[in-house]
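Participant: Provide a 3D model corresponding to the input given below.
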Amino acid sequence: MDFDPKTLTYNADGLIPAIAQDAVSGEVLMMAWMNLEAVRRTLDTRRVTYWSRSRQAFWIKGESSGHVQELVDLRVDCDRDCLLALVNQTGPACHTNRRSCFYTSVEDGSERELMAPMV
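Facilitator: Sure, this is the predicted structure:
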């Protein structure tokens, strides 16, 4: 069956959440937004492309930092309103230079940092 990104369910702003997960380790790396064109570009180039809400522009992960996300597989959830990008991640995925954006744990009402920035 051919995939048409127009069949996805985008929010009122034309965006869909995309979770990046390491294709080998299974570690959840980050979440960002895609629009229809970002999905198309990601599939065409195999370099994960997101839509920056703050800059109102496309950004290819790693374009300026070198911390590239190479697409291994793109998966659609059952409601077609969320994407899972299985990626080969080069370097840290988070703009804080951590491997994952999910580096803070909330336990008993307190936050605890789980990982330090990568050097």
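
Participant: okay, CA-based contacts and neighbour counts for the rest of this
Facilitator: Will do.

Participant: Show me the strands in the chain, by range?
Facilitator: 16-22, 28-34, 49-52, 57-60, 69-76, 83-89, 104-107, 110-113 (DSSP state E).

Participant: Could you pull up the contacting residues of Pro117?
Facilitator: 96-99 (Cα atoms under 8 Å, 6 or more residues apart in numbering).

Participant: Likewise for Gly66?
Facilitator: 90-91.

Participant: Now do it against Asp2, distance only.
Facilitator: Here the criterion is Cα to Cα, to the nearest Å. By it, Gly66 lies 32 Å from Asp2.

Participant: Let's see this one next, to set against the first:
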Amino acid sequence: MNIWIQLENAERGERRPLAAVIDAIPWNADGLITAIAQQHDSGEVLMLAWMNREALLETLTTGQVCYWSRSRQTLWRKGESSGHRQRLVESRLDCDGDAILLRVDQHGPACHTGRPNCFYNAIRNEMVEVITAPLSH
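Facilitator: Here you go, the predicted structure:
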């Protein structure tokens, strides 16, 4: 039985070895998994990015969030140049293992535009409205 079915049928508190679960992640054709960053104390969704195995393992090992930059084809250590780091508080895989939720402590804006999160374009009445201004420094 695959590990995702085992976890689906598991009782609360049951555990599986992390290495076995990571090996079972259904990485996409590019070797990536969707990663959603969420502020741990408010629940605010900050951003969506991608992780490969190396980025995931680095994040879990160091506690500093690392993604895979699809445009640059390299590891992207969040906040490395801006200082707007994400400290990992908790990580959770979804039910079939193809997405990871990173509950983080965000330092500074999460979005490269300087906004608190990347979801500032609200779809309202057949219009798209910018609902968040960049944070002042």
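
Participant: Give me the TM-score for this pair.
Facilitator: The TM-score (TM-score structural alignment, normalised by the length of structure 1) is 0.98; 119 aligned residues with a Cα RMSD of 0.7 Å.

Participant: want to throw the strands of structure 1 into a markdown table with distance to Leu43 of structure 1?
Facilitator: As requested, those are exported to a markdown table (distance: least, Cα to Cα, whole Å):
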| stretch | distance to Leu43 of structure 1 |
| --- | --- |
| strand 16-22 | 13 |
| strand 28-34 | 12 |
| strand 49-52 | 9 |
| strand 57-60 | 12 |
| strand 69-76 | 8 |
| strand 83-89 | 10 |
| strand 104-107 | 31 |
| strand 110-113 | 34 |
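
Participant: residue with max distance from the center of structure 1?
Facilitator: Asp108 (28.6 Å; Cα atoms, centre = their mean).

Participant: What's the match for that residue in structure 2?
Facilitator: Aligning on TM-score structural alignment places Asp108 of structure 1 opposite Asn125 in structure 2.

Participant: picking that back up, which among the contacts of Pro117 of structure 1 count as buried?
Facilitator: Burial by neighbour count, judged by 16 or more other Cα atoms under 10 Å, picks out 97-99 from the contacts of Pro117 of structure 1.

Participant: Which of the residues you listed sits closest to Leu86 of structure 1?
Facilitator: Arg99 (14.9 Å; Cα to Cα).

Participant: The closest one and Glu63 of structure 1, how far apart?
Facilitator: 17 Å.

Participant: Same check on Trp51 of structure 1?
Facilitator: 13 Å.

Participant: Next, give me the two most distant ones among the contacts of Pro117 of structure 1.
Facilitator: Thr96 and Arg99 (8.8 Å).

Participant: Name the residue closest to the centre of structure 1, please.
Facilitator: The centroid of structure 1 falls nearest to Ala20 when counting by Cα atoms, centre = their mean (3.8 Å).
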